[in-house]
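1. Need a 3D model of the sequence below.
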Amino acid sequence: MLKKILILFIPLYISLSQNLIVLNKSDNTAMIFDLKKDKLLVQIPTGEGPHEVAISPNKKFAAITNYGTRENPGNSVTVLNLEKLTLEKTINLGDFRRPHGIEWIDNEKLIITVEANKSIIIVDVKNGEIIGAVRTDQEISHMLVLSLDKTKCFVANIGSGSISAIDLKGMNLIKNIQTGRGSEGIDITPDGNEIWVTNRAEDSIAVVDVKTLEMKTKFKVDGFPIRVKFSKDGKYAIISCARSGEIAVIDAKNKETIKRIKTAEKVDVEKTGRLFGSVFGDSPVPIGISIDDKNLIYVANSNADIVSVIDIKNGKVIKTIKTGKEPDGIGIW
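-> Next up is the predicted model:
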């Protein structure tokens, strides 16, 4: 009887506890940590070059884009079962290559950028089928975010310095909006009114009005801003700055920098085979960001092989979590 109780209890416990998933791009693995017990639960192989991860709304699955390498473009999505902590399936995307940005539209459908095709695709997870595609016709369509009602998608295009607004009902491109050189990171404010885009090549943040699809303002954030995430309460925008090795904490209302926080000490690790390698010297190269309900910030440092946990209030790293080689995509549930 005791064994049966334990078997039933474990999935419930996993779903209720605070967990972290981290993708290791150079190791082709996903690590899942129990943050309450401060322990690694499992390490699961993915496809080649896993870059981004999204947690399903019901917290049952994680979907991972396998981007591939410079020599070998990827074309698959790994789906993990978060209750069983196992590989659920691998979805082959056929001729759609270099999948990167990913979000769940609902518990059954994914939306994914595919850079090589200058497009986004909709994937039915249960059947493993592509059920729709829309071209951005922009260079390096990289990250994406959904409108709050899930009727629109906004895609950051690094090579074109723009974002693409896409109507998911009519499955058509609405507009391409110029935002700045190297538009890469993207997020939407919790109230759904603004889209923020990090322009890494010009050290700026562009703010786009969701209703008018016009750029409202642009302001400077130095240090190669590469990702942006909003706190749940909408008070802060957190920008990871890969070159300077910091996160910038921005007042989301006033668009002013409150503080900048180093994510790690200077690092000296083997940089061969990493995306940014020695480009940024001894910077830990913070990229992926996730923020929990208590406004603790989790930052993946791709050139330090750690996740830094940062308290917004005191502006300090309160702990670090050892990962595999070149962590990037990250998620909490």
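2. from here on, contacts and neighbour counts on C-alpha atoms
-> Fine.
3. give me every residue that touches Leu41.
-> With contact set as CA atoms under 8 Å, 6 or more residues apart in numbering, Leu41 has these partners: 31-34.
4. no, scratch that, I was asking about Ser56
-> 62-63, 104, 106-107.
5. from those, which single one is nearest Lys84?
-> Nearest to Lys84 among the contacts of Ser56 is Ala62, at 11.7 Å by CA to CA.
6. Surely Lys25 is in contact with Gly49?
-> Yes. Proximity of Lys25 to Gly49 meets the contact threshold set by CA atoms under 8 Å, at 4.7 Å.
7. Would you do the same for the sequence below? I want to compare the two.
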Amino acid sequence: MKHSQVLGIVLCYVLGVVNVLSAAESKAAGGKVYATAWFGGEVGVVDLNTGKTIRTVKVGVHDHNVFLSPDQKTAWVTNNNDGTVSIIDTATDQVSRTFRVGNGPRHTFISSDGKEAYVTTEFDDAVAVIDPGTYAPLATIKVGRMPHFALIAGDRVFVSNFGSGDVSVIDRTNRNVMGTIPVGLGPLGAGFAKDTQRVYIACHAANHVAVIDGNSLQVITRIPTDAGPVQVTVTPDQKHAYVANDGAGTVQKIDLANNAIVKTVAIAPNAGTHGIGFAADGKLLLLTNTGNNTISVIDATKDRIIKTIKVGTAPEGIAFKRP
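-> Presented below is the predicted three-dimensional model:
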């Protein structure tokens, strides 16, 4: 056999392996993305592989956020102006139920065992506790002013109160507020690092992320960010966090070992970067941009934008369903 023929066979084999790897990577990055539309009253369902909207689901007025149940069978959509939550069946991508929850619902957070859902109702200064199986109300817990985000961390719930600049800590067992932590002006989204028991709070009007020690319930540091941090989330490997900044149109990467910004990815000055989530086991970072009606897909291994997807008007919340 000639040298050129051998080289050709080897080249074909290598290309074949590359194609297989590409297909595997593509499959790993598959699944559906759910994005709210604040001015659209709808949730767009996007095929992550193609970037195409495969369905538009009508929900309530001013749908702010979407949260998937632990089994990923339902998507909970908070309709701020309606005071309702719409439940989307993720198998059919249709609304299976809508129920009233209180005045001004913002975010839902469901416990990993699927037994409790916490919904912040900003105009009631309260958190509604819902049974995810029956959708029956279990309790109403008064917190600070204009609660925005509820985060379950072990046997506690951390609630960011936008209007009072603090975080209410709820004991899940007795559903009482066990403490209030001042964090800075305009706290919104939150993230939790299980390894260190630290809670990260994006303080929108203070331009920092407050870091709370989950054991002492004290702020241990504040990490300066770009203008208008909105949501923050911890990577699956617990080494980093990302914070979306709507005032700057950026997302910033935080090294959790030293609580410092190590990377800034610019989306666009007018992007209004807002919601944040992960896909493909944390390899992809998903961001909603309320200012230009897009989703940015970022390769989290290289911190660069690899895809921009057009969606509905003023997307804020985002959630990813595995394939």
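8. What value does the TM-score take for this pair?
-> Between these two chains, after superposing, the TM-score reads 0.86 (TM-score structural alignment, normalised by the length of the second structure); 291 aligned residues with a CA RMSD of 1.6 Å.
9. Which of the contacts of Ser56 of the first structure remain contacts when I look at the second structure?
-> Contacts conserved in the second structure for the contacts of Ser56 of the first structure, counting by both residues aligned by TM-score structural alignment, their matches' CA atoms under 8 Å: 62-63, 104, 107.
10. of all those residues, which comes closest to Gly185 of the first structure?
-> Trp104 (17.5 Å).
11. Can you classify Val134 of the first structure as helix, strand or coil?
-> strand (DSSP: H, G, I helix; E, B strand; the rest coil).
12. So the counterpart of it in the second structure versus Val59 of the second structure, what's the distance?
-> Under the alignment (TM-score structural alignment), Val134 of the first structure maps onto Ile141 of the second structure. As judged by CA to CA, to the nearest Å, Ile141 of the second structure and Val59 of the second structure stand 26 Å apart.
13. What ranges does the stretch 51-200 of the first structure have for its strands?
-> 61-68, 73-81, 86-92, 99-104, 109-114, 119-124, 129-135, 141-146, 152-157, 162-167, 172-178, 183-188, 194-199 (DSSP state E, counting those that start in this stretch).
14. Quick check: Ile7 of the first structure is in a strand.
-> No. Counting by three-state DSSP, Ile7 of the first structure falls outside a strand, being helix.
15. Near it, how many other residues are there?
-> 10 (other CA atoms under 10 Å).
16. Same question for His100 of the first structure.
-> Neighbour count of His100 of the first structure, defined by other CA under 10 Å: 28.
17. Now check it against the second structure: what is it aligned to?
-> Taking TM-score structural alignment, the alignment pairs His100 of the first structure with Arg106 from the second structure.
18. Distance-wise, check that match relative to Gly83 of the second structure.
-> 9 Å.
19. ok, back up a step: will you turn the strands of the stretch 51-200 of the first structure into CSV that also has distance to Gly223 of the first structure?
-> Listed next are those as CSV, based on distance: least, CA to CA, whole Å:
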stretch, distance to Gly223 of the first structure
strand 61-68, 25
strand 73-81, 29
strand 86-92, 36
strand 99-104, 22
strand 109-114, 26
strand 119-124, 29
strand 129-135, 31
strand 141-146, 19
strand 152-157, 19
strand 162-167, 20
strand 172-178, 21
strand 183-188, 14
strand 194-199, 11
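20. Of all those, which one comes closest to Lys255 of the first structure?
-> Nearest to Lys255 of the first structure among those is strand 194-199 (10.6 Å), distances taken as CA to CA.
21. which residues of the second structure does the closest one align to?
-> Residues 198-203 of the second structure are matched to strand 194-199 of the first structure when aligned by TM-score structural alignment.
22. With the first structure overlaid, report how far that stretch is off on average.
-> Aligned to the first structure and superposed, stretch 198-203 of the second structure gives a mean residue distance of 0.7 Å (mean CA distance after the TM-score superposition for the first structure).
23. quick one: contacts of that stretch?
-> 160, 183-193, 208-214, 228-233, 243.
24. with the first structure superposed, average distance for the host helix or strand of Ala210 of the second structure?
-> Applying DSSP states H and E as the criterion places Ala210 of the second structure in strand 208-213. Following superposition, strand 208-213 of the second structure is found to deviate from the first structure by 0.9 Å on average (mean CA distance after the TM-score superposition for the first structure).
25. tell me what the helix or strand just after that strand is packed against?
-> Counting by DSSP H and E, the next helix or strand C-terminal to strand 208-213 of the second structure is strand 218-224. In terms of contacts (3 or more CA pairs under 8 Å, 6 or more residues apart in numbering; DSSP states H and E), strand 218-224 of the second structure is packed against strand 208-213.
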